[in-house]
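Participant: One predicted model, sequence on top.
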Amino acid sequence: MDGEINKSMFIFKNVIGKGAFGYVWRVEKKPSRFPFAVKVMSKAKVFNMRSVDTVINEMKLLSQLKHPFIVNMNYAFQEKENLYLVSDFMVGGDLRYHLTLRQRRFSERQAQFIIACVILGLEYLHNNGILHRDVRPENILIDGKGYCKLADFGLARIWQPLNSSDTSGAPGYAAPEVLNRQNHGTEVDYFAVGIIAHELMLGKRPYPGNDRQTYKENVMKIQAELKKADTPESWNHEASDFINKCILRKPTSRLGLNGPNEVKSHVWFKDFDWQALLARKLNSPFIPSIKRKNFDRKNFILKPEEQESTLQIKMNQELLMQPSIQALFDGYKYDIDEEKRKELEREENEKKKRNKLK
């Protein structure tokens, strides 16, 4: 249908990210030129990596979620070869970029603000029964005012008591119970929060390891703990205590076991104005310069082993000609404008019903 959201409604400007299935573009929607970010995913790659459920799950979850501390979806649509997920454009880039390239360590005030933003995003998800399960600096995006939002819901799931088979999290941030394929809950997200806070404080993670096995061995070897001597002079030891309680290997002892209020009530956040943060009334102590492109172009260059051969391209084209393959992506569609129209219609109908009863 002509009125349905499609690729021609956007001006594709430049690549700002790379994912497992394709690239993320900065785009502008016609005719307003309002900026968005579009994740373009190759259907063939999604199918070949057995990730159809992952991308469908992400779209369905995001269609039910709206919050100032998550990166919200605005549109989703598809063509024969690709899926398109259109979300809020975050001009400040991701936290990983600023950790590694721009500013290896952060001040305590900056770190506290960043972590508080993440906690509010997690509070919303957890109160809706959702585990993010992939909290890491790459999935924390920063807007033009320095507010951080959680992104990438591909591994997010509605919590189920028997979920030991669900693998999640990246090396460096995954909780021990996930690494050991045990049932897990919201505590896995707070473990990752502790790891990130450690990284913001000291410029490194408490448990090294870039591959899953090495990381797991280091996590299981010894309980990491920050001593008073480890805390930078410009930081309060309450920050170290917060980190230590988040990165406890035993989930039943970990901060956050009893919900987000337990995390928000930690002494490190004593006198912190959570309501003002939620209302976006606080001035962020870390605001990335919007005059610079807050991403590293080197990350978007395909390595030789990532480039598809002529044979692979032909096989993918033949794959996507099969109706059964295309049917796997049925329903991959979302239009926030259409949802708003439906909501207005519902409100109007409810209003008419109330007037009839008077």
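Facilitator: Yep, it's here.
Participant: use CA for all of it now, contacts and neighbours both
Facilitator: Noted.
Participant: Could you check how far residue 341 is from residue 335?
Facilitator: Note on residue 341: its distance to residue 335, by Cα to Cα, to the nearest Å, is 10 Å.
Participant: Between these two, point out the one with more neighbours.
Facilitator: Using other Cα atoms under 10 Å, the more surrounded residue of residue 341 and residue 335 is residue 335, with 16 against 11.
Participant: what sits against that one?
Facilitator: By Cα atoms under 8 Å, 6 or more residues apart in numbering, the contact set of residue 335 is 5, 74-76.
Participant: Which parts of the stretch 1-150 of the chain are helices?
Facilitator: Ranges of helices in the stretch 1-150 of the chain, per DSSP state H, counting those that start in this stretch, are 43-48, 52-64, 95-97, 108-127.
Participant: want to throw the contacts of residue 335 into CSV with neighbour count and distance to residue 178?
Facilitator: Below are the contacts of residue 335 laid out as CSV (neighbours: other Cα atoms under 10 Å; distance: Cα to Cα, whole Å):
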residue, neighbour count, distance to residue 178
5, 18, 38
74, 20, 31
75, 23, 32
76, 22, 30
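Participant: Residue 235 contacts residue 108, doesn't it?
Facilitator: Yes. Using Cα atoms under 8 Å, residue 235 is in contact with residue 108, at 5.7 Å.
Participant: more neighbours, these two?
Facilitator: residue 108 (18 against 13).
Participant: So for stretch 41-55, what gets flagged as buried?
Facilitator: 41-47, 52, 55 (16 or more other Cα atoms under 10 Å).
Participant: thinking again about what came up before, could you redo the contacts of residue 335 as TSV and give each row distance to residue 239?
Facilitator: Below are the contacts of residue 335 laid out as TSV (distance: Cα to Cα, whole Å):
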residue	distance to residue 239
5	46
74	36
75	39
76	40
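Participant: Got another one to weigh against that:
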Amino acid sequence: LNLHRITEREKNSDSTPERKIEDLTKKRIEKARLKIGKQTGTIGTVSKRSKTERLLNGRYLFDKNEVIGEGHHGRVLRGIDLGTNMRVAVKCLKKQFKCTMGRFQIADRKQKKRNAEIIHEGRMMLQIEDLPNIVSLLDLVETPRKVYYVMPLANKDLSDVVYRRRMTESCARDLMRPIFEAVKGLHDSGYTHRDIKPENIMLYQGGFAKLGDFGLSTEFGYHSGLQVVGTPAFAAPEVLGQFHRTEKLAWLNYKRADIWSLGATLYVCLAGRYPFDDSRPMSEQLSSGIQFPKNRFQHYSAHAVDLIQKLMDVDPLKRISVDEALNHPFFTES
């Protein structure tokens, strides 16, 4: 009888990685539903309203042609929540399949891993939903072929501003303070972002700035060693292999790599350009230190320059922490 029960249980169980991920995501979604009172789910429908309009889960209306942004694995579309009449951003990510005899099937480990990564960002956003100045996840919907993340629609991201004109010091301070606070919340909770840059800082009506895009985020110790992740222009030297990498301190280096990225982002806010260029090898530029051209920094305080230098110390163990940065005169003596 016991053997029969075990056999039936094994027969009816689904222990595939996709099922485990789906079950974990359902638990996170259910927790969020009970906590914030919003209807969410990992299984949903997309109905066709017109040639280009789609209705997601009977609530979120979006147009396939209203593209806000586009990446390697999907697109971000402009939409509206019919329940609240609030404008939303719908991030649409395609799962990877192979087509055999007209049927879609997951093919190999690589595709399984990619599909797990698609779910990862949603899982991360649910885990950190209570942290300050983080882009919130309104809904997560999974269909057989796609995953949709629904988030509040931002007016623009920081890259729309900093590459067009340089900011005043007070403006940069007001925009970056909440981002430093967001990173502090992540680090205090045991997470790293790993891709901090202007494109991932969302600006909302009223001038509020929030940190978004957690596709590369991870918990401390999740990886055995440093991997080359993020955007090279904002990645720390140890991530790019320009500094001795200590495997036992990988979690610390990832944490300090976020600090470097904060410094590089602040530099771009003030200078309107990257801290480094392609004129010389990266190793040579790092050895000579961060440059502060007079024509770009003459109107900024010594506190601003000092903070950037401490955030972008080539040695990750000598970089200041996010707590020390928030207590730096650049933020406290405004």
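Facilitator: Everything's here; your move. As the structure is a prediction and not an experimental result, all values here were calculated from the model.
Participant: Give me the TM-score for this pair.
Facilitator: After superposition, the two chains reach a TM-score (TM-score structural alignment, normalised by the length of the second structure) of 0.71; 261 aligned residues with a Cα RMSD of 2.7 Å.
Participant: on that earlier part again, looking at the helices of the stretch 1-150 of the first structure, which is nearest to residue 134 of the first structure?
Facilitator: With Cα to Cα as the criterion, residue 134 of the first structure lies closest to helix 108-127 of the helices of the stretch 1-150 of the first structure, at 11.3 Å.
Participant: In the second structure, which residue range corresponds to that closest one?
Facilitator: Using TM-score structural alignment, helix 108-127 of the first structure lines up with residues 169-188 of the second structure.
Participant: In the second structure, where's the longest helix?
Facilitator: The single longest helix within the second structure, with elements called by DSSP state H, is helix 250-271.
Participant: Summarise which helices and strands it is packed against.
Facilitator: Using 3 or more Cα pairs under 8 Å, 6 or more residues apart in numbering; DSSP states H and E, the elements in contact with helix 250-271 of the second structure are helix 159-162, helix 169-188, strand 191-192, helix 294-297, helix 302-311.
Participant: how far apart are the third one and its match in the first structure?
Facilitator: In other words, strand 191-192 of the second structure. Here strand 191-192 of the second structure, set against the first structure after superposition, deviates by a mean of 0.4 Å using mean Cα distance after the TM-score superposition for the first structure.
Participant: which residues touch that strand?
Facilitator: Contacts of strand 191-192 of the second structure (Cα under 8 Å, 6+ apart): 183, 186, 217-220, 254-255, 258.
Participant: what do you get for stretch 166-179 of the second structure?
Facilitator: By Cα under 8 Å, 6+ apart, stretch 166-179 of the second structure touches 132-133, 201, 207-211, 266, 269-272, 300, 304, 326, 330-331, 334.
Participant: Not counting residues beside it along the chain, what's closest to residue 65 of the first structure?
Facilitator: The spatially closest residue to residue 65 of the first structure, leaving aside those adjacent along the chain, is residue 72, at 7.3 Å (Cα to Cα, 6 or more residues apart in numbering).
Participant: Return the residue of the second structure aligned against the one you found.
Facilitator: In the second structure, residue 72 of the first structure lands on residue 136 (TM-score structural alignment).
Participant: show me the contacts for its match.
Facilitator: Taking Cα under 8 Å, 6+ apart, we find residue 136 of the second structure in contact with 125, 129, 151-152.
Participant: As CSV, these with neighbour count and distance to residue 315 of the second structure would be great.
Facilitator: Converted to CSV, the contacts of residue 136 of the second structure look like this (neighbours: other Cα under 10 Å; distance: Cα to Cα, whole Å):
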residue, neighbour count, distance to residue 315 of the second structure
125, 22, 30
129, 15, 32
151, 19, 37
152, 19, 38
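Participant: Looking at the residues you listed, spot the one nearest residue 161 of the second structure.
Facilitator: The closest of the contacts of residue 136 of the second structure to residue 161 of the second structure turns out to be residue 152 (Cα to Cα; 19.6 Å).
Participant: How about that closest one, nearest residue that isn't a chain neighbour?
Facilitator: Per Cα to Cα, 6+ apart, closest to residue 152 of the second structure is residue 88, 4.6 Å.
Participant: The one you found matches what in the first structure?
Facilitator: Counting by TM-score structural alignment, the partner of residue 88 of the second structure is residue 36.
Participant: returning to what we had before: test my guess that the residue nearest to residue 152 of the second structure contacts residue 80.
Facilitator: Yes. Counting by Cα under 8 Å, residue 88 of the second structure touches residue 80, with 5.2 Å between them.
Participant: ok, back up a step: pick the most deeply packed of the helices and strands packed on helix 250-271 of the second structure.
Facilitator: strand 191-192 (a mean of 24; mean count of other Cα atoms under 10 Å).
Participant: my guess is residue 238 of the second structure contacts residue 250, does it?
Facilitator: No. Applying Cα under 8 Å, one finds residue 238 of the second structure not in contact with residue 250, separated by 9.8 Å.
Participant: what residues are shared contacts of the two?
Facilitator: What both residue 238 of the second structure and residue 250 touch, as defined by Cα under 8 Å, 6+ apart, is an empty set.
Participant: what angle sits between the longest helix of the second structure and helix 169-188?
Facilitator: 170 degrees (axes from the mean of the first three to the mean of the last three Cα atoms, to 10 degrees).
Participant: right, and the helix or strand after helix 250-271 of the second structure?
Facilitator: Toward the C-terminus, helix 250-271 of the second structure is succeeded by helix 282-287 as the next helix or strand (DSSP states H and E).
Participant: Which residue in the second structure aligns with residue 340 of the first structure?
Facilitator: Residue 340 of the first structure maps onto nothing in the second structure, by TM-score structural alignment.
Participant: For residue 334 of the first structure, see how far away residue 340 of the first structure is.
Facilitator: 11 Å.
Participant: Between those two, tell me which one has more neighbours.
Facilitator: In terms of neighbours (other Cα under 10 Å), residue 334 is the more surrounded of residue 340 of the first structure and residue 334; the figures are 21 against 11.
Participant: I'd say the more buried one and residue 74 touch.
Facilitator: Yes. When contacts are counted by Cα under 8 Å, residue 334 of the first structure is listed as touching residue 74 (7.3 Å).
Participant: which one is residue 17 of the first structure nearest to, not counting chain neighbours?
Facilitator: Spatial nearest neighbour of residue 17 of the first structure, chain neighbours left out: residue 24 (4.7 Å); criterion: Cα to Cα, 6+ apart.
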